[in-house]
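A.B. asks: Dropping a prediction and its sequence here:
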Amino acid sequence: MDKCLPVIDLFSNGQRDSGPVSEDVSSPIIWEDMSMYYLRQLASSLQDHDLQQKIDHEIKMREGTAKLLAASKHPAQMLEAAKNLLTSNTRIMTYMTELQRRKTAEVLGKNISTIGNQLPCKAKVSVSDIRIPLMWKDTDHFKNKGDYRRYAVFCLLRIGTDIYETSMLNNVDRSMTDLTFDDIMVFNNVPHDFTCKFEVYCHKLHEDLTIASTPKKLRKKINDLSGSVGRSVGKRLSGLNDTDIIGNMVLGPRFELMASGTLELKDAGDSIGNFDLQLTSGADVTTCELPLFGVFCLRLACQPECLVEPVATGYLNLVEEDKVKPYWCVLKNLSLSCWSSTEDMEVTEPLLAIPVTKNTQISDTDPSKSAGMDHTFHIMTKQAAKTMEYTLAVESKDELSKWWDALQQHLLDQALWKHACDYLMEIRSPSPRKKPAFLRKSSIYDDTPLADKASSRPSSLVGDLKKEDDQLSEMLNTLMGEAKQIRGENSYTTTV
């Protein structure tokens, strides 16, 4: 696996002429001649087990969703399956591109060792309050005239190799002035130089021009067609099996990429912002006439780890006028908080809080102010018009190196995360996934307890039920006896 093949070679010849791989993700299939074995081996050679597991999972999801799409008959089922299939294909392409990038860097020897180099911390990024305004013609929206167009719309968001999709809005028509998605998506371990790609996919509902809804119907169409195109071509078509149909044909609705946008760190904030939406130009998009306004709204929040996770903890000695006082210190959230002991940290406010902000300087201590301590450092910070200085000491050289690196790391995080470190942005909890619309409703058989479950019931309850059964049996026997007597008397009377 030392050979590094181009990403484009993983696709069929027909796919090669369509442009870059990353741009053609609207198709709900990936051609079967893609070398999945190559992808697995490439991930294995790079010893990236996490990415390898993701690829295996998405391949299984794609195969299962394709079969589900082939068997679906209800339009809502087909739309949901087509959406899931497109998402799985997009993830696989993204993983493939990332593997190719890593392998290329390895072959060319461009791997840069990060040992000894300080890197900024990662962050948690959330996207919520997504709205997309629509621009209908006045005759369509206000006068309720014109074509009654309906659409199904959903969005994809990606940061790196993490891809999330929103819920799908069905029956979008001229009565709606904007598209509102209630989804909350949270990305973890995001670097400071991230790029969030926002994509809008649309399907026109009343013109669902698919080849067929099931493989059997498609097979029949192909067989009928094979008789009129000649022997050689017809033989190829008639030789297709169901697997080929599922893998290489579009069985259901096709979602088109309508527009896309890009978000970066500068767009993060606590409030909802407006961003440009770049409309996609192409022949396929003309069939879907969703009247997008050209902007989209959402809330992008960033929460760097340095604001919520301790950068360093341990004992520090505060030197004040030849006096040394020990404190238990925690460096987090732009502050070096000091307590008298670790137990006090959970129950009381810090006795001392030293600001560590962009206006803070870390330097060596003047020997005249070290109070005879060997391993010391100096912190000077400015707040408004006030300058505060602190001298801190540790017990060993290793401890000094630990705190020095931690303080420098905290300053680096603030410099690169910029305004995201000025205050703690709220990260809302991710929205729970809705159950698919094609799940079977509960049946009476699902709610009926099995006979073997009676053994797990309390003994008193079982005894009561047994008594009731005996009483019912006696009543039935009595009624049956009386009925026989009545029938016997009637027959006797008739005979006489």
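C.D. replies: Right, received. Where do you want to start?

A.B. asks: C-alpha only now, for contacts and for neighbours.
C.D. replies: Will do.

A.B. asks: now V319, what's its secondary structure?
C.D. replies: Assigned state for V319: strand (three-state reduction, DSSP: H, G, I helix; E, B strand; the rest coil).

A.B. asks: wait, it sits on S370?
C.D. replies: Yes - assessed by Cα atoms under 8 Å, V319 is found in contact with S370 at 7.1 Å.

A.B. asks: Give me the common contacts of these two.
C.D. replies: Any residue near both V319 and S370 by Cα atoms under 8 Å, 6 or more residues apart in numbering counts here, and that gives T391, A393.

A.B. asks: More neighbours: these two, which one.
C.D. replies: S370 (23 against 20; other Cα atoms under 10 Å).

A.B. asks: Contact partners for that one?
C.D. replies: Taking Cα under 8 Å, 6+ apart as the test, what S370 contacts is V319, D322, T376, T391, A393.

A.B. asks: again with M373
C.D. replies: A393.

A.B. asks: List the buried residues for the strand or helix carrying Q361?
C.D. replies: Element membership for Q361, per DSSP states H and E: strand 360-363. Within strand 360-363, the residues that count as buried by 16 or more other Cα atoms under 10 Å are T360, Q361, I362.

A.B. asks: Tell me the one among those nearest to V107.
C.D. replies: V107 lies nearest to I362 out of those, by Cα to Cα, at 40.9 Å.

A.B. asks: That closest one is in contact with H378, isn't it?
C.D. replies: Yes - between I362 and H378 there is a contact at 5.8 Å, judged by Cα under 8 Å.

A.B. asks: Please compute how far the strand holding Q361 lies from its chain's middle.
C.D. replies: Averaged C-alpha coordinates place strand 360-363 at 40 Å from its chain's average position (Cα atoms, centre = their mean, to the nearest Å).

A.B. asks: Could you list every helix and strand in contact with it?
C.D. replies: strand 375-383, helix 397-417 (3 or more Cα pairs under 8 Å, 6 or more residues apart in numbering; DSSP states H and E).

A.B. asks: any chance of those in JSON lines, plus distance to F293?
C.D. replies: Compiled in JSON lines, those are given as follows (distance: least, Cα to Cα, whole Å):
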{"stretch": "strand 375-383", "distance to F293": "45"}
{"stretch": "helix 397-417", "distance to F293": "32"}
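
A.B. asks: Minimum distance to S167: which of those has it?
C.D. replies: helix 397-417 (30.5 Å).

A.B. asks: Now do the SS call for the residue nearest the centre of the chain.
C.D. replies: Nearest to the geometric centre of the chain sits Y164, at 3.4 Å (Cα atoms, centre = their mean). What three-state DSSP gives for Y164 is strand.

A.B. asks: got a list of what it touches?
C.D. replies: Counted by Cα under 8 Å, 6+ apart, Y164 has contacts L156, L157, R158, M185.

A.B. asks: closest to T97 among these?
C.D. replies: Closest approach between these and T97, by Cα to Cα: R158, at 13.7 Å.

A.B. asks: The closest one: how many residues sit nearby?
C.D. replies: Neighbourhood size, R158 [other Cα under 10 Å]: 19.

A.B. asks: List the contacts of the helix or strand it falls within.
C.D. replies: Element membership of R158 [criterion: DSSP H and E] is strand 151-159. Contact partners of strand 151-159, identified using Cα under 8 Å, 6+ apart, comprise 87, 163-173, 187, 190, 194-206, 290.

A.B. asks: A further structure is provided below for comparison with the first:
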Amino acid sequence: MFSRNHRSRVTVARGSALEMEFKRGRFRLSLFSDPPEDTELQRKLDHEIRMREGACKLLAACSQREQALEATKSLLVCNSRILSYMGELQRRKEAQVLEKTGRRPSDSGPPAERSPCRGRVCISDLRIPLMWKDTEYFKNKGDLHRWAVFLLLQLGEDIQDTDMVLVDRTLTDISFQNNLLFTEAGPDFELRLELYGACVEEEGALAGAPKRLATKLSSSLGRSSGRRVRASLESAGGSGSSPILLPTPAVGGPRYHLLAHTTLTLAAVQDGFRTHDLTLTSHEENPTWLPLYGSVCCRLVAQPLCMTQPTASGSLRVQETRVRAGELEQAAGRPFTLSISNQYGEDELRHTLQTESRGALQSWMEALWQLFFDMSQWKQCCDEIMKIETPAPRKPPQVLAKQGSLYHEMGK
């Protein structure tokens, strides 16, 4: 089987069209070697493929509900990343082919003179409010359903996810404690948030129904008759052929459904807590429906590189200004200077800086114009540096805490 890292000899048939192209010099070795950024993306793709295989094996071997939920979540995240990486690789390959043939992409016009700097985008303090009915939340009536939910976030080809959270009617909102950082963002970024959920009771109740049913029948029919009924139910449950029991799900493992989504852009960046609208994808008639209020609260901040890294470095001399009486003496050589003025309220402060040569002056002017352009693209993110906390390393998923309500205690 062919491997990317495997070295082997390639034989070209004599007189073939490929040999003629080599002789003419139309093919270069650079066409057969991937750029470093493509190699890194391919490495990420191979890693996610291996992770997906591991998640499939773990899901097949899961014996606990909590493990199945985590394995299914990992499988969904891996699939999303694989599709994202494959799409990005395809776009890069097409751009390379168009560049080699001297053509531009179909959507390209004249090349832009400047490109804005990249930056970091961090989202934290994610909360999604819930809207329960009065009878469910205040009067504690109705069936107690539970959902396992998590957020999937995508910016470009980078996809990240939050921890899984259990939700029931005792909660007023869904709170995610993760700080998610995207390090390669442009001012035109689009951060897509997707909320996925799986109804735990949908399959969890099925798993415990045979045992509870057998227990209730044995206690209501008496000792001798009850024992025989219970034994027949348990033996039939082991074979999986009893028509009395509820049918087992066709798919081994829980199913996550897309409950809501939204897209955040540069306009949503603010150094503070802010509320954004969600687009709901499920209705109350849907078995996987979760009573979402229709909004998400979060803190979305950005740090352009022009605010955290030096744009240019070198030697500049502040030119002194003196007022003297007398005739003006013509300078032997015209100094290479540039003026920078800052407005402080109604006052204006101007500095005149002198460089050593014309080339240095042009370099400084180019750096300043690039800085002005970056600030015009990142807008409010350049008013002041927004604080970004480095996300803590992700811990292995813990076993979901069991509910301590009377409902769940009676179901044991």
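C.D. replies: In hand now; what should we look at? Quick caveat, the model's predicted, so the values are computed rather than measured.

A.B. asks: on that earlier part again, for the helices and strands packed on strand 360-363 of the first structure, which one sits closest to D470 of the first structure?
C.D. replies: Of those, nearest to D470 of the first structure by Cα to Cα is helix 397-417, at 77.5 Å.

A.B. asks: what stretch of the second structure does the closest one fall on?
C.D. replies: The aligned range for helix 397-417 of the first structure in the second structure is 358-378, by TM-score structural alignment.

A.B. asks: check the fit of that stretch onto the first structure and give the mean distance.
C.D. replies: Aligned to the first structure and superposed, stretch 358-378 of the second structure gives a mean residue distance of 1.1 Å (mean Cα distance after the TM-score superposition for the first structure).

A.B. asks: List the buried residues of that stretch.
C.D. replies: Neighbour counts over stretch 358-378 of the second structure (16+ other Cα under 10 Å) mark A360, L361, W364, A367, Q370, L371, F373, D374, M375, Q377, W378 as buried.

A.B. asks: Now do that stretch: everything it contacts.
C.D. replies: By Cα under 8 Å, 6+ apart, stretch 358-378 of the second structure touches 114, 116-117, 187, 266, 304, 306, 311-312, 336-338, 355, 382.

A.B. asks: Out of the helices and strands packed on strand 360-363 of the first structure, which is closest to S271 of the first structure?
C.D. replies: helix 397-417 (17.8 Å).

A.B. asks: give me the stretch of the second structure that the following helix or strand past that closest one matches.
C.D. replies: Using DSSP H and E, the helix or strand that directly follows helix 397-417 of the first structure along the chain is helix 444-447. Alignment of helix 444-447 of the first structure against the second structure: no match, by TM-score structural alignment.

A.B. asks: Looking at the alignment, what corresponds to M131 of the second structure in the first structure?
C.D. replies: M131 of the second structure maps onto M135 in the first structure, by TM-score structural alignment.

A.B. asks: need the contact list for its match.
C.D. replies: Shown in contact with M135 of the first structure (Cα under 8 Å, 6+ apart): T177, P291, L292, F293.

A.B. asks: Of these, which count as buried by neighbour count?
C.D. replies: Buried residues within the contacts of M135 of the first structure, counting neighbours by 16+ other Cα under 10 Å: L292.

A.B. asks: Identify, from the contacts of M135 of the first structure, the entry nearest to I211 of the first structure.
C.D. replies: When the contacts of M135 of the first structure are compared against I211 of the first structure (criterion: Cα to Cα), the nearest one is P291, at 26.6 Å.

A.B. asks: surely the closest one meets H141?
C.D. replies: No - between P291 of the first structure and H141 there is no contact under Cα under 8 Å: 11.5 Å.

A.B. asks: Find residues that contact each of these two.
C.D. replies: Counting by Cα under 8 Å, 6+ apart, nothing touches both P291 of the first structure and H141.

A.B. asks: The corresponding residue of the second structure for E207 of the first structure in helix, strand or coil?
C.D. replies: Here E207 of the first structure is matched to E202 in the second structure, going by TM-score structural alignment. The three-state label given to E202 of the second structure by three-state DSSP is helix.

A.B. asks: quick one on the thing from earlier: how about the strand holding Q361 of the first structure, which residues of the second structure does it hit?
C.D. replies: Alignment of strand 360-363 of the first structure against the second structure: no match, by TM-score structural alignment.

A.B. asks: and for that strand, what are the contacting residues?
C.D. replies: With Cα under 8 Å, 6+ apart, strand 360-363 of the first structure has contacts from F377, H378, I379, M380, T381, K382, W404, L407, Q408.

A.B. asks: Of all pairs in those residues, which one is the farthest apart?
C.D. replies: Using Cα to Cα, the pair of these lying farthest apart is K382 and W404, separated by 19.0 Å.

A.B. asks: residue boundaries of the strands in the stretch 101-250 of the second structure?
C.D. replies: 119-129, 147-155, 158-161, 165-167, 173-176, 180-185, 191-199 (DSSP state E, counting those that start in this stretch).

A.B. asks: can I get these in TSV with distance to G238 of the second structure?
C.D. replies: Below are the strands of the stretch 101-250 of the second structure laid out as TSV (distance: least, Cα to Cα, whole Å):
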stretch	distance to G238 of the second structure
strand 119-129	42
strand 147-155	28
strand 158-161	38
strand 165-167	30
strand 173-176	38
strand 180-185	45
strand 191-199	25
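
A.B. asks: Nearest to S108 of the second structure among those would be which one?
C.D. replies: Comparing the strands of the stretch 101-250 of the second structure under Cα to Cα, the one sitting nearest is strand 180-185, at 20.4 Å.

A.B. asks: The closest one vs the first structure, average offset?
C.D. replies: Counting by mean Cα distance after the TM-score superposition for the first structure, strand 180-185 of the second structure comes out at 1.0 Å.

A.B. asks: In the first structure, point out the residues matching that strand.
C.D. replies: Mapped onto the first structure using TM-score structural alignment, strand 180-185 of the second structure covers residues 185-190.

A.B. asks: Show me which positions of that stretch end up buried.
C.D. replies: M185, V186, F187, V190.

A.B. asks: Next: stretch 140-154 of the first structure.
C.D. replies: Within stretch 140-154 of the first structure, the residues scored as buried using 16+ other Cα under 10 Å are D140, H141, R149, R150, Y151, A152, V153, F154.

A.B. asks: Which residue, other than its chain neighbours, is closest to the first one?
C.D. replies: It stands for D140 of the first structure. Excluding the flanking residues, the one nearest D140 of the first structure by Cα to Cα, 6 or more residues apart in numbering is G146, at 5.4 Å.

A.B. asks: what do you get for the third one?
C.D. replies: Across the structure, with Cα to Cα, 6+ apart as the measure, the residue nearest R149 of the first structure apart from its sequence neighbours is D173 (5.9 Å).
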